[in-house]
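Chemist: Give the three-dimensional model of this entry:
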Amino acid sequence: MNKDFKKMVELALDEDIGTGDVSADLLIDKQIQATIICREAAVICGIEFAQMAFLSLNKDIKIKWLVKDADQVKPCEQLCRLSGPSKAIISAERVALNFLQTLSAVATQTRFLVDKIKHTNTQLLDTRKTLPGLRSAQKYAVKCGGGVNHRMGLFDCIMLKENHIIAAGGIAKAVEKAKKQNPDLDLIVEVETLDQLSKALTLSGITRVLCDNFSQQDLLKAVSMSAGKLPLEASGNIDASSIVGVAETGVNFISTGSITKNIQAIDLSLRFT
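Modeler: Got it, this is the predicted structure:
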């Protein structure tokens, strides 16, 4: 298992169980069977997290998964069957379901938006607007939903936003310093006007231009101005009602934080059988 994912599960179990599950301690520890059921249509994600949550408490728990990550399921569909000691299964239940519910929510919302723009060549990107401590997990869920990962953090790609540009004394100076200091990193420049885009298109070393809060009319002009010289990314207040129109302008990418932060947990339940 990915070391980041393993750490997330370990922290979640420690947070939930602490010094011990005082409710589970009331039970007679007997062998039981259980199922996890999805109560609504969803794209499933988080199986590895749930698996580790159970097995971390007792390696004798047997789990037969009936689906895999990125599978689309129908309401009331079984995700897996479990058998093993009742205490360990009950103690791991909430952590396992929390990961499954949250990551499946990200994958489901991502798939929903990806399907809306599948008739275009635009790719859907995530952002850094993730739940603290769960970034790599949520970005994995975005991929399960058919989206594409943006930069992981502040370390693996340079993005010059409005405050960077102001502090540097303009786009040209900011780009020059960025390429001099980190020549091997991708460089994304955010612009807020067509005039700023025009300036960015004259500079070398830029990987992509992010058009922030452009109207669809201005995005059409931006695509025409760029003429394929640089990939364009649209971002800012893009949701299910506007994403199709934005994609149809011809931009290469759309980024939105909604797929990782404006989510509603998928309804799952674990029941003894």
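Chemist: only C-alpha atoms for contact and neighbour calcs from this point on.
Modeler: OK.
Chemist: Determine the longest helix present in the protein.
Modeler: helix 86-116 (DSSP state H).
Chemist: buried ones in that helix?
Modeler: Buried residues in helix 86-116, defined by neighbour count with 16 or more other Cα atoms under 10 Å: 86-114.
Chemist: what is the orientation angle of the helix or strand containing residue 32 with helix 86-116?
Modeler: Assigned by DSSP states H and E, residue 32 falls within strand 31-38. Relative orientation of strand 31-38 versus helix 86-116 (axes from the mean of the first three to the mean of the last three Cα atoms, to 10 degrees): 20 degrees.
Chemist: What's the first helix or strand after strand 31-38?
Modeler: Assigned by DSSP H and E, the successor of strand 31-38 is strand 42-43.
Chemist: quick one more, to check against the first:
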Amino acid sequence: MAVATSASKWPTTWFNTFTTKSRLFTVNADKAVCDAWQLPKSAPVNAVPKAPVYVVGGDHDPTTPARTAGPAARAIPGARFETFPGSHAVFLTSACARKHIAEFVEAPGGVPPKPCEPDPGRPPTLRLADTHVTGAPYRISQAPWLAVPFALFALVSLVQLGAGALRGRSVTAFAGLAGVAFAGLTGQAVYGMASRNETALAVGVPASVGGPYTWIAVASAVLSVAALFHARRWPHIVAAVAGAGFLVWWFTWFL
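Modeler: You can find the predicted model right below:
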């Protein structure tokens, strides 16, 4: 985040160019603005700002990490750069960051404040390695219906678990158990991340969701297909189709 911004010593690349279908909603939003305004490609210009510049960032920010924000700030004459414990948008999660920003706005040329002291009551910082970068959670927060495949998979798994257990169909029961376990673990992990850092879901989900938990969902879908081959009845067809469809949605859109 930069309280005052300008360009300075940009790399020799073209502006207004974006990778297609980025996992970060911020990149897609910027691209949408440039497309809507029909902004042409432009060459970089070594502009030097006259306004004081204060750049802040989280030490574990996956979108604008300190390793890139720091050099950008130092390329601006007289700019001040400071990192705070946290992920993206530290002004929302760090009281010390908000205090320093307010002091800079009030007196841009004042003496830089002392570094923030560690907060013993603060939850552990989310590291970049803890995050699987994807813009899907943010998009779901804007349009909850996009999460229908997840809800449908969880519902079908619950029905499989109950029906399989009552009728003694072990493969169906284990398929449902795996699906319910995946939904529960994923929900718990996402809730835990949101509790630790309310802005983290804007850039991704816990790494465990994109890793080991995903393979539990794969196991559920495979068992559903196995149950279908054992008894080709419409409930098994529905479960197999729901599992396969969910995995397509999960791997191609969510992750």
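Chemist: Can you calculate the TM-score here?
Modeler: The TM-score (TM-score structural alignment, normalised by the length of structure 2) is 0.23; 96 aligned residues with a Cα RMSD of 5.7 Å.
Chemist: and the longest helix of structure 1, what other elements does it pack with?
Modeler: helix 3-17, strand 42-43, helix 47-57, strand 123-125, helix 135-144, helix 243-247, helix 258-261, strand 268-272 (3 or more Cα pairs under 8 Å, 6 or more residues apart in numbering; DSSP states H and E).
Chemist: List the buried residues in the helix or strand hosting residue 196 of structure 1.
Modeler: Of the helices and strands defined by DSSP H and E, residue 196 of structure 1 is found in helix 194-200. Within helix 194-200 of structure 1, the residues that count as buried by 16+ other Cα under 10 Å are 194, 197, 200.
Chemist: cool, stretch 156-167 of structure 2 as well?
Modeler: For stretch 156-167 of structure 2, using 16+ other Cα under 10 Å, the buried residues are 156-165.
Chemist: Please list the residues outside that stretch that contact it.
Modeler: With Cα atoms under 8 Å, 6 or more residues apart in numbering as the test, stretch 156-167 of structure 2 has contacts from 169-180, 239, 242.
Chemist: Recalculate using a threshold of 10 Å.
Modeler: Residues outside stretch 156-167 of structure 2 that contact it (Cα atoms under 10 Å, 6 or more residues apart in numbering) are 151-152, 154-155, 168-183, 217, 220-221, 224, 235-236, 238-240, 242-243.
Chemist: In helices, which of the residues you listed appear?
Modeler: Those of the contacts of stretch 156-167 of structure 2 lying in helices (DSSP H): 151-152, 154-155, 170-183, 217, 220-221, 224, 235-236, 238-240, 242-243.
Chemist: Separate out the buried members of the residues you listed.
Modeler: Judged by 16+ other Cα under 10 Å, buried ones among those: 154-155, 170-183, 217, 220-221, 224, 235-236, 239-240, 242-243.
Chemist: Of the helices and strands packed on helix 86-116 of structure 1, give the one that comes closest to residue 171 of structure 1.
Modeler: Distance to residue 171 of structure 1, taken as Cα to Cα, is lowest for strand 123-125 among these, at 23.8 Å.
Chemist: and that closest one, what does it pack onto?
Modeler: Counting contacts by 3 or more Cα pairs under 10 Å, 6 or more residues apart in numbering; DSSP states H and E, strand 123-125 of structure 1 is packed against helix 86-116, helix 135-144, strand 232-235, helix 243-247, strand 253-255.
Chemist: at 6 Å what do you get?
Modeler: strand 253-255 (3 or more Cα pairs under 6 Å, 6 or more residues apart in numbering; DSSP states H and E).
Chemist: For the strand it packs on, name the packing helices and strands.
Modeler: Strand 253-255 of structure 1 packs on strand 123-125, strand 232-235, going by 3+ Cα pairs under 6 Å, 6+ apart.
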